[in-house]
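Q: Kindly return the folded structure for what I paste below:
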Amino acid sequence: MTDRKDELAANLAKVEERIAAACAAAGRSREEVTLIVVTKTHPADDVRMLSELGVRHVAENRDQDAAPKAAECADLPLVWHFVGQLQTNKVRSVVGYADFVQSVDRSKLVTTLSREAERTGREVGCLIQVALDAGASGRGERGGVGPDGVAELAGLVADAPGLRLDGLMTVAPLTGEYAGREQAAFGRLMDLSTDLRRAHPAANMVSAGMSADLEQAVAAGATHVRVGTAVLGVRPRLR
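A: As a prediction, the model looks like this:
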């Protein structure tokens, strides 16, 4: 167990160096960027060690992994982010532990999240997931709403009881005009964030960048980066 904690500490230090260097290169303060560690299929023991190492924000993308892990770690001072595509039948469970849902991408999900947040007396922070590869359907391969749908969906979140509109999230597209152009993709997200903040000034979170492209996200202006593999190593195969 000590070996694993040492491994996590070393990986965290490397990621911290990368974020600090990216902030310096962009002329930004290190305090402007929050690290979210994506724990996915890694065990609750890892989450506990991360907390002991000073990590405060963790993320999950599958409720079946997240719910038992969050319950096991309920005594820790952690902020939980749900970042995966969210089916409405999982909303009740997710609202039970998630402080933020970063993958809001359709009106039906807003309605369901609002109902559950009200029922449990919680306020859930919401980020609109933007699909920069959205085609004619208005949706992307990895979920998300196209840029043209952001304003309408943001308005629904802002007006929904129990929900708080906090900003935007994206995943660098694998196809379309931004494929292989992470910096340009994240720059486009920042433009959309600027537009959003004209109508909703407090919605200033911009979640972008992962293990492979966090530098480009920081350079573009991201406020939160979601890093999994670079901290935890290759995740165990899904069951």
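
Q: all contacts plus neighbour counts: C-alpha atoms, from now on.
A: OK.

Q: roughly how far apart are Val150 and Thr34?
A: When CA to CA, to the nearest Å is the yardstick, Val150 and Thr34 sit 23 Å from each other.

Q: cool, and Ala59?
A: 12 Å.

Q: who's more crowded, Val150 and Thr34?
A: Neighbours were tallied for Val150 and for Thr34 using other CA atoms under 10 Å; the higher tally belongs to Val150 (22 against 17).

Q: wait, what's in contact with that one?
A: By CA atoms under 8 Å, 6 or more residues apart in numbering, the contact list for Val150 reads Ile128, Val130.

Q: cool, and the one 3 residues further on?
A: By CA under 8 Å, 6+ apart, the contact list for Leu153 reads Asp105, Arg106, Ser107, Ile128.

Q: please give me the structure for this one as well, since I'd like to look at both together:
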Amino acid sequence: MSTIADNISRVIARIEAAAQACGRAPATIGLLAVSKTKPAEAVREAFAAGVRDVGENYLQEALEKQTQLTDLALTWHFIGPIQSNKTRAIAEHFDWVHSVDRLKIAQRLAEQRPEGLAPLNICIQVNVSGEASKSGCAPAELEALAQAISALPRLKLRGLMAIPEPTDDPDAQEAAFASVRILQERLSLPLDTLSMGMSHDLEAAIAQGATWVRIGTALFGARDYGQA
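A: So this is what the prediction gives:
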């Protein structure tokens, strides 16, 4: 049976190969280990194998893991849908939020971010596939939302996040990620982050400029949602 360390090595090799294939430096692509439904011990194993950035979708689960892993120098990323009643805890306990899709949430995060902490790194989630079931800002609303968020205190707008409609077609994967990159290039703001690509499509995302790939299954194995 593969260990988490073995899985991390394989994913890093995929990232490096994908970067080299499109002429990018592998160091420009961050590995975000997504540990939803997985125990704190799995995150500890990943840390021992070199992982420093952890992504969580579920707030309560994330807070419990943070309590168990206070001895590790981890950077915590919130990547799930955000309800208004969860913003204070997110503002207080995370370094990055990838899933902001409306101004109200950004305003609450700004108001509730403790002044003693560094500005909260923000990515706007954009719904490039137009799926009704997906969170995300509509592309037509992106410029106005980005401008408004960039003006808020205690936040640092870094870029965009997207979860395109799943497909096994590499050309379709690249086309979806290209649309995210183009949306960011058209914004009149100096942004440096594209959070896109998961276990099944990280190569296509890297080809189109991803700076964070959010990897769960390929690192930790299939998820048990009964434990979430």
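
Q: Need the TM-score from the superposition.
A: For this chain pair, the superposition-based TM-score is 0.93 by TM-score structural alignment, normalised by the length of structure 2; 226 aligned residues with a CA RMSD of 2.0 Å.

Q: would you say Val43 of structure 2 is within a strand?
A: No: residue assignment for Val43 of structure 2, taken from DSSP: H, G, I helix; E, B strand; the rest coil, gives helix, which places it outside any strand.

Q: residue in structure 1 matching it?
A: With TM-score structural alignment as the criterion, the equivalent of Val43 of structure 2 in structure 1 is Val47.

Q: which non-adjacent residue is nearest its match?
A: For Val47 of structure 1, ignoring the flanking residues on the chain, the nearest one in space by CA to CA, 6 or more residues apart in numbering is Thr39 at 7.1 Å.

Q: cool, Ser93 of structure 1 as well?
A: Closest to Ser93 of structure 1 by CA to CA, 6+ apart is Ala67, at 6.9 Å.

Q: That neighbour: neighbouring residues, count only.
A: 18.

Q: What strand or helix carries the counterpart of it in structure 2?
A: Matched to structure 2 by TM-score structural alignment, Ala67 of structure 1 sits across from Leu63. Counting by DSSP states H and E, the element that carries Leu63 of structure 2 is helix 59-68.

Q: The helix or strand following that helix maps to which residues in structure 1?
A: Counting by DSSP H and E, the element after helix 59-68 of structure 2 in chain order, helix or strand, is strand 75-78. Under the alignment (TM-score structural alignment), strand 75-78 of structure 2 falls on residues 79-82 in structure 1.

Q: Mean distance between the matching stretch and structure 2 after superposition?
A: Relative to the matching residues in structure 2, stretch 79-82 of structure 1 has an average distance of 0.7 Å after the fit, by mean CA distance after the TM-score superposition for structure 1.

Q: Identify the residues contacting that stretch?
A: Where contact means CA under 8 Å, 6+ apart, the residues beyond stretch 79-82 of structure 1 that reach it are 56-62, 70, 94, 97-103.

Q: quick one: which of the residues you listed is nearest Ala199 of structure 1?
A: Checking those against Ala199 of structure 1 by CA to CA gives Gln102 as the nearest, at 19.3 Å.
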